[in-house]
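In: How does the following fold in three dimensions:
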Amino acid sequence: MFNSRKFLVVAAIVGSAITLSACSTASNTGSTSASLSASAAFNKADVSFATDMAAHHQQAVEMSQMLLEKSNVDPRVVTLAKDIKAAQDPEIKQMKSWLSDWGQKTDSMAGMDMSGTLMSDTDMNDLKNSAGPAASKLFLTQMTVHHTSALVMAKTEVDSGKNADAVTLAKNIISTQTAEITKMSDLLASLG
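Out: Predicted structure coming up:
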C-alpha cells in the first residue's frame, strides 16, 4: 500500500530510530519518575513534545479501541492493539501531568497544526468501517504510518528537549515503537 517514496522514508526513520535506541541506555521510568523532575528545567521542545505526543497517543488509543470492538480480527493484531493501549494510556497521563506542572494547557489542541502527524478523518473512518481480516491489515498499515510519525516527534525531543524525563520517555517511545513497527511489518507479511 505504500508507494516507494513513503517506504524509503519509513525505512530511513526506522533505521535512525534503531540506531538511536541502540545507543540509548534509557529505561522505562514509568509514571513514578514524573513527580521527581517534571517541574525541573524544561523548554519549548519539551512542551511541544508533551502536547503533540499526548494527542498523537490519544489517536493511537482510539484506533486500537476501534479494532478491539471488531470481530473476526487476527488474534495477534488484537494483542498488539491491547498492548498499544496499555502502554500509551499511562504515557498520556504522564505527559498531561508534566504540562500541568509546567503551567501549560493539557486539554486543548485548538489551533495546533497536527497535519502530517495524525491520521486523517478519512483514514479513521476507513478503519471504523472496516471488518474482519481487512480491518487487521488496515490497522497494521495505518498504525505503522502513525508510529513512524511518532518516531519523528520523539527524535526531535531527544535532540532538542531539556527535561530529562521527557527525553527519557522519547527514547522509550523510539525503542518501543520501532520494535512494534517491525512486528507490524512481520504480521502484515504473514496476513498476505
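In: From now on I want contacts and neighbour counts done on CA atoms only, so please keep to that.
Out: Fine.
In: dump the residue contacts of residue 120.
Out: If you count contacts by Cα atoms under 8 Å, 6 or more residues apart in numbering, residue 120 has none.
In: let's see this one next to it:
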Amino acid sequence: MTSKNLVRTALAVLALGAVLTACGGTTTSGMAGMTSTTASATQQSNHNNADVAFAQQMIPHHQQALAMAKLVSGRTTNAKVTALAGRIQKAQDPQIQQMTAWLNQWGAAPATTSMGAMPGMSSTSAMPGMGDGRPMPGMMSDADMAKLQTVKGGDFDTMWLQMMVQHHQGAIDMAKTELAQGSSTDAKTLAQKIIDGQQAEITEMKGLLGQS
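Out: Here you go, the predicted model:
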C-alpha cells in the first residue's frame, strides 16, 4: 500500500470515528432529555381529581382557621389559648402555600376564596371543585364569625375553643377522604400530618374547655 493510500485510509477512519462520536453524543443527550421530560410528566400526572379537590377545599378551610386565630389577639388573657392560636398560624400558613403550589403545578384552578373572604366562609357554601352543594366540613358561618368578634375574656375563650374543635374535626374528615381517595404521595402525606396535628390540638382544646 502506498503512502498516499495509507493517508487516505487513516483520514477515512478518523472521519468515521467523528461521525460515530457525534451520533453517540446526540443519542445520549436525547435520552437524557427524554428522561427529564418523562420524569416531569410523571410528576405532573401523579395526582387525581381527589388530590385537586383536597387542595382546593383545604386552602379556604385553613384560611378561615387563620382568621379565627388572628381574632385571639386583644380578646383573651389566657396564655394557653394565645399560644395555641400562634401554633395554628405557624402550621397552617405554610400548608396553604404548599397546596397552592401543587395546584399551580397540576394546572388546576386555584382555590376559591371569594366565598371565604376573611373572616369566614359560610358553613353551607359548596366546596370548591364540587358541584353537588355539599357543605364544607367544620366551617363557621359568617354569623358565627361575627358573633365571635363581639365577645371577650372567658366567653371568647369558650366560644373560640368550641368553634375551633369543630373546625379541626372538619379538616380531619377532609384529610381522611384524601387518604382514601387521593393518588399524590405528597398530598396524602400532608393529609396524614393534618390528621395527627389537629387531633392532638383537639385533645388540647377539650382539656382547656374543661378548665374554663
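In: TM-score of the superposed pair?
Out: Once superposed, the chains reach a TM-score of 0.75 (TM-score structural alignment, normalised by the length of structure 1), with 155 aligned residues with a Cα RMSD of 2.0 Å.
In: Need the nearest residue in space to residue 162 of structure 1, chain neighbours excluded.
Out: Spatial nearest neighbour of residue 162 of structure 1, chain neighbours left out: residue 42 (5.1 Å); criterion: Cα to Cα, 6 or more residues apart in numbering.
In: Now do the SS call for the corresponding residue of structure 2 for the one you found.
Out: For residue 42 of structure 1, the aligned position in structure 2 is residue 47, judged by TM-score structural alignment. What DSSP: H, G, I helix; E, B strand; the rest coil gives for residue 47 of structure 2 is coil.
In: How much space separates the closest residue to residue 45 of structure 1 other than its chain neighbours from residue 47 of structure 1?
Out: Nearest residue to residue 45 of structure 1, sequence neighbours excluded (Cα to Cα, 6+ apart): residue 161, at 5.2 Å. As for residue 161 of structure 1, its distance to residue 47 of structure 1 is 9 Å (criterion: Cα to Cα, to the nearest Å).
In: and if you look at residue 159 of structure 1?
Out: Separation of residue 159 of structure 1 from residue 47 of structure 1 (Cα to Cα) stands at 14 Å.
In: So what does residue 135 of structure 1 match up with in structure 2?
Out: Using TM-score structural alignment, residue 135 of structure 1 lines up with residue 156 in structure 2.
In: which residues touch that match?
Out: Residue 156 of structure 2 makes contact with 75, 76, 148 under the criterion Cα under 8 Å, 6+ apart.
In: surely residue 151 of structure 2 meets residue 72?
Out: No. Here residue 151 of structure 2 does not reach residue 72: they are 10.6 Å apart, not a contact under Cα atoms under 8 Å.
In: Next, name the residue at the spatial heart of structure 2.
Out: Geometric centre of structure 2, nearest residue: residue 99, 2.4 Å, by Cα atoms, centre = their mean.
In: Show me what that residue aligns to in structure 1.
Out: By TM-score structural alignment, residue 99 of structure 2 lines up with residue 95 in structure 1.
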